[in-house]
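K.L.:
starting from these lines, generate the structure:
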Amino acid sequence: MKKIIGFVLAFSTVPSLAFGNWFATQKSSGRSPTRASALGDPICEYYQVDVPTSQAGPPKQTISVEDLTPMLKELLKDSGMKNGVINVISRHTTTAVTINERESRLARDLEETFLAMVPADERSHPAVAKEGNRYQHNDIDQRPESEEEAQRCRDNAWDIDNPKELQRWRDQEPINAHSHLISMLLGSSEGIPVMDGRMVIGQWQSVLLVDLDGPRDRTVGVQLLGYLSKE
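P.N.:
Just a heads-up that it's a prediction; the model follows:
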């Protein structure tokens, strides 16, 4: 184990990286030295990265922003990739990935603006609830509405054919339609070019994970696709 620029870098039998409170597990990797090109040896690696919330307290369906840029820089450095692209994707339906400035007052502006555009349900957490506003997705007692949706619950290990289990599933479902809708507006992924071992982003740009139903610990998927340094 060694320290690199303020982050702890750890290796195990399953390739993984730890950056402070962040933890990345490598899910797949492909390198083919026999298919080298003028750019170098190809690389294709995928990581699932745990993103702990930086905010304290239980979830209250507020909007918060986490900066993924330091973690992405360390993954890129460790991979040895010289040129290519980093793809970042949210693994949740109530988070978004975007590129913009990481600034605390702007983060509060983001929350106020999007909650004004897509206000929360009157049944949502009191911190965000908007009186008189209701969404069909939040009519939990009427879900699942179709056999297809019921099967999706079964596929995710919920025995909803059992009335008690169905009620347990309904009880844990949050009143968060507004979070889903804002996520669709912001988008769930970004691709960042890599040239000469560095992400090609603007001086004030950061790669951000926007939690729209938190604060909660989350995960993102990161794929590095390109070419290693040619020695």
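
K.L.:
from here on, contacts and neighbour counts on C-alpha atoms
P.N.:
Will do.

K.L.:
roughly how far apart are residue 70 and residue 208?
P.N.:
11 Å (Cα to Cα, to the nearest Å).

K.L.:
equivalent analysis for residue 86, please.
P.N.:
14 Å.

K.L.:
those two: which is more packed in?
P.N.:
residue 86 (24 against 20; other Cα atoms under 10 Å).

K.L.:
can you pull the contacts of that one?
P.N.:
191-194, 222-225 (Cα atoms under 8 Å, 6 or more residues apart in numbering).

K.L.:
now it: which helix or strand?
P.N.:
strand 81-90 (DSSP states H and E).

K.L.:
so how far is residue 191 from the nearest residue to residue 195 once chain neighbours are set aside?
P.N.:
Leaving aside its chain neighbours, residue 195 sits nearest to residue 83 (4.7 Å; criterion: Cα to Cα, 6 or more residues apart in numbering). Between residue 83 and residue 191 the computed distance is 13 Å (Cα to Cα).

K.L.:
those two: which is more packed in?
P.N.:
Between residue 83 and residue 191, residue 83 has the larger neighbour count (other Cα under 10 Å), namely 23 against 16.

K.L.:
one more, for comparison:
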Amino acid sequence: MASYIETLRVRSKERIQVIDITGDVEAIVRRSGISEGICLVHLPHATAALVANENERGLINDIIRKIREEFVREGWEHDRIDDNAYAHLASSFIGPSRAFPVSSGRILRGTWQSILLIELDGPRERNVVVTVVG
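P.N.:
Model (predicted):
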């Protein structure tokens, strides 16, 4: 079984921002040379998350709105340390990783599925670890 790992660096500009990394992940899968297997996309960060969903401006705004509604920025115990408890909570519920099947050297995803990094405590640089196994 072959494996390939590459780290993608992504810089956010906003406190909460959704960034489409689909093209970058697909390029890594191509560079891996693996035609059949699994692609794991992972954020080794506690205040960012990953989703697979449509990259449409209205939906992106809705995702950001929902995060702000569900994970308010005040009143959490952790805020005594970093003032970013909402980001830790949102990341915990959304999750830091997504796995995709790889077939014929391409990620299998739905027509409207993009791989979206959700920055929750920006702006900052994030590492996205992409592992392809097959």
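
K.L.:
state the distance from the residue mapped onto residue 28 of structure 2 from structure 1 to residue 203 of structure 1.
P.N.:
In structure 1, the residue matched to residue 28 of structure 2 (TM-score structural alignment) is residue 75. Noted for residue 75 of structure 1: a distance of 20 Å to residue 203 of structure 1, by Cα to Cα.

K.L.:
those two: which is more packed in?
P.N.:
residue 75 (23 against 7).

K.L.:
doesn't the more buried one belong to a helix?
P.N.:
Yes. According to DSSP: H, G, I helix; E, B strand; the rest coil, residue 75 of structure 1 belongs to a helix.

K.L.:
might you report the residue contacts of it?
P.N.:
Residues near residue 75 of structure 1 by Cα under 8 Å, 6+ apart: residue 17.

K.L.:
go with 10 Å
P.N.:
9, 16-19, 24, 47, 69, 81, 86, 222-224 (Cα atoms under 10 Å, 6 or more residues apart in numbering).

K.L.:
go on, residue 184 of structure 1?
P.N.:
93-96, 178.

K.L.:
identify the residue of structure 2 aligned to it.
P.N.:
Checking TM-score structural alignment: residue 184 of structure 1 goes with residue 92.

K.L.:
SS state for that match?
P.N.:
Under three-state DSSP, residue 92 of structure 2 comes out as helix.

K.L.:
and the gap between it and residue 49 of structure 2?
P.N.:
8 Å.

K.L.:
and the equivalent of residue 120 of structure 1 over in structure 2, which of the three is it?
P.N.:
Using TM-score structural alignment as the criterion, residue 120 of structure 1 maps onto residue 73 of structure 2. What three-state DSSP gives for residue 73 of structure 2 is coil.

K.L.:
what is the burial count for residue 73 of structure 2?
P.N.:
14.

K.L.:
nearest residue to it in space, please, no chain neighbours.
P.N.:
Sequence neighbours aside, residue 86 is the residue nearest to residue 73 of structure 2 in space, at 5.4 Å (criterion: Cα to Cα, 6+ apart).

K.L.:
in which helix or strand would I find that neighbour?
P.N.:
helix 85-94.

K.L.:
also residue 190 of structure 1?
P.N.:
Element membership of residue 190 of structure 1, judged by DSSP H and E, is strand 189-195.

K.L.:
counting contacts, what elements does that strand pack onto?
P.N.:
strand 81-90, strand 95-100, strand 198-199, strand 206-214, strand 218-228 (3 or more Cα pairs under 10 Å, 6 or more residues apart in numbering; DSSP states H and E).
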